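*Asks:* heads up, no residue letters with this:
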C-alpha cells in the first residue's frame, strides 16, 4: 500500500521557545540544554530506521537537531530553504505576550488562511511552498530509492502543521487544531493518489512500524504496484 514514508521532525526546544519570543528566521537561535537532550534521544530512537535522505530547514535549531541523527550514517543533509520557518516579518523577535494584543493574532488563530504577516509572508503561501518542497523531495526519493523508502524532513512547528493539514485533506483554517511539540515526529505515507497520516506529535512511540519490509531470503522480492486504497474494516497494524 505504501510508496514512501516521510518522517516530519520538529526541531528540539530552543532558547526562543522558553523565552516566549517569536524567533521566526532570526539567526543565532540555538537548542537549549533540554533541546539538545531531545535531539540525542530522538537519534537513539531512530537508529534502527534506515533513512534514504535527511532534509532540513537551514536554521540553526534544525541543523543542530539532526546532527546526532546523522552521526554514524553515511548521509549528507540536504538544506531546503522552503522548509524554513514562517517569515513573520515585523513580528520576528517580538514577545508572544505583546503579539497576542495585535488584531492579526485573532486572524492567525481563527482564519489563518487569510493571515499575512506585516513585512513577511502569509500562512497560505507558507503552506504552498512547504507542501511543494515535501512532495518534490518525496518524488526524488522514490526515483532514487524506490518504493518503501523512508526519509526525514526537519522543520518548524507551523510548517509541519501545515504539511499535515494538507496530508489530512484539511483546510488550512483547521491547522491550529494540530499539535506538534518540540522534537516530535509525525509520519506521512504518500501513495499515487492520496496520503496517509500514520503518526502525529509522537515523542516516544516504538519505531518498528517505520522499518521497510524485509526482502525474502533466497529469492528476489517481487515488485508490486503500490495501492492507494485505505484499509476497510480496520488495519491489523502490519503492512
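*Replies:* Thanks, I have the structure now. As the structure is a computational prediction, the values presented were derived from the model and not from experiment.
*Asks:* CA only for contacts and neighbour counts going forward, please
*Replies:* Noted.
*Asks:* where's the closest residue to residue 112 other than its chain neighbours relative to residue 95, distance?
*Replies:* Of all residues not flanking residue 112 in the chain, residue 173 sits nearest, at 5.3 Å (Cα to Cα, 6 or more residues apart in numbering). Distance of residue 173 to residue 95, given as Cα to Cα, to the nearest Å: 24 Å.
*Asks:* Which one's more surrounded, the two?
*Replies:* Applying other Cα atoms under 10 Å to residue 173 and residue 95 shows that residue 173 carries more neighbours, namely 20 against 15.
*Asks:* Could you list every helix and strand in contact with the helix or strand hosting residue 151?
*Replies:* Under the criterion of DSSP states H and E, residue 151 resides in strand 149-155. Strand 149-155 sits against strand 4-10, strand 53-56, helix 60-70, helix 123-145, with contacts defined as 3 or more Cα pairs under 8 Å, 6 or more residues apart in numbering; DSSP states H and E.
*Asks:* another structure for you, compare them:
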C-alpha cells in the first residue's frame, strides 16, 4: 500500500525579519496565495492537515471550504517555540549579548536551548511521536500538510533516519515560503513504513 503526502511551508508572513516560532502572525495575502496554488497542485488528496498557527491554518481552512475536503488541525505540527526570542527581530537578536545567543543556537541547536523556549530534543520528539502515530495504521489516503520550515526539516531527519542530534542539514537546507516537499509512504506486508522523499 502507498500514500502520497505533500508537506507545504506556510506563505510569506505579513511582517518578515522576525523569528516566528509560536508567534501567531498571519500570512500576507500573497503568502496565502502561494500556499493555495500549491494545494491546488496536490494530486488526488482527500485530506488537509494544518498547524494551528494562523499562517498555516487560515489558507488551509479557506481551501477546504471551497473544495469540501476535511481539515484536521494538529498542534504537534506547530513551529518550534523560541521562548524569549519568539517574535523578536533578527537584527535585535544578533546584537544581543545574552548567553546563549542566537548564534550559539544556530551553530549547535541540540546543545543550546532558547531562553524559556523549547529544546531541540523536545521539538524532535513531538514530531517523531506525531509521525509514528500518523503512520501507525496503513492508509491509502493522500494528504496535504501545511506547516513550518522547522517542522519539515525535523521530519526530513526522521524520514532519512539521520541520527538524533544531527543538525548539519538544518542550516544547509532552505525551504522557501510556500515551498513543497512530496513524500511517498510505502507500507509493506508487515505494516512497516518506508518513507521516500520525492524530488
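*Replies:* Noted; the coordinates are in hand. For clarity, every value in this text was computed on a predicted model and none was experimentally measured.
*Asks:* ok, back up a step: deepest-packed of the helices and strands packed on strand 149-155 of the first structure, please.
*Replies:* strand 4-10 (a mean of 27; mean count of other Cα atoms under 10 Å).
*Asks:* what's the angle between that strand and strand 149-155?
*Replies:* Going by axes from the mean of the first three to the mean of the last three Cα atoms, to 10 degrees, strand 4-10 of the first structure is angled at 20 degrees with respect to strand 149-155.
*Asks:* Average offset of strand 4-10 of the first structure relative to the second structure?
*Replies:* By mean Cα distance after the TM-score superposition for the first structure, the fitted strand 4-10 of the first structure averages 1.5 Å away from its aligned residues in the second structure.
*Asks:* Show me how far the following helix or strand past that strand is from its chain's centre.
*Replies:* The helix or strand immediately downstream of strand 4-10 of the first structure is helix 15-19, counting by DSSP H and E. Taking Cα atoms, centre = their mean, to the nearest Å, the mean C-alpha location of helix 15-19 of the first structure is offset from the chain mean by 20 Å.
*Asks:* Can you name the secondary structure element that comes next after helix 15-19 of the first structure?
*Replies:* Immediately after helix 15-19 of the first structure, counting by DSSP H and E, sits helix 33-45.
*Asks:* so that following helix aligns onto which residues of the second structure?
*Replies:* Alignment of helix 33-45 of the first structure against the second structure: residues 29-41, by TM-score structural alignment.
*Asks:* how much does the matching stretch stray from the first structure?
*Replies:* So stretch 29-41 of the second structure averages 2.2 Å relative to the first structure (mean Cα distance after the TM-score superposition for the first structure).
*Asks:* got a list of what residue 15 of the second structure touches?
*Replies:* Contact analysis of residue 15 of the second structure by Cα atoms under 8 Å, 6 or more residues apart in numbering lists 25, 28.
*Asks:* same thing but 10 Å
*Replies:* Residue 15 of the second structure sits next to 25, 26, 27, 28 when contact means Cα atoms under 10 Å, 6 or more residues apart in numbering.
*Asks:* One more: residue 63 of the second structure?
*Replies:* 35, 36, 37, 39, 40, 48, 57, 69, 70, 71 are the contacts of residue 63 of the second structure under Cα under 10 Å, 6+ apart.
*Asks:* can you pick the most crowded of those?
*Replies:* Greatest neighbour count in the contacts of residue 63 of the second structure, by other Cα under 10 Å, goes to residue 35: 27 neighbours.
*Asks:* Skip the chain neighbours and tell me the closest residue to that one.
*Replies:* Closest residue to residue 35 of the second structure apart from its sequence neighbours, by Cα to Cα, 6+ apart: residue 178 at 5.0 Å.
*Asks:* Let me know the secondary structure of the one you found.
*Replies:* Under the three-state scheme (DSSP: H, G, I helix; E, B strand; the rest coil), residue 178 of the second structure adopts coil.
*Asks:* same check, this time on the one 4 residues further on
*Replies:* Put simply, residue 182 of the second structure is strand when judged by three-state DSSP.
*Asks:* Spatially nearest residue to it, not counting backbone neighbours?
*Replies:* Distances taken as Cα to Cα, 6+ apart put residue 6 closest to residue 182 of the second structure, at 4.7 Å, once the chain neighbours are dropped.
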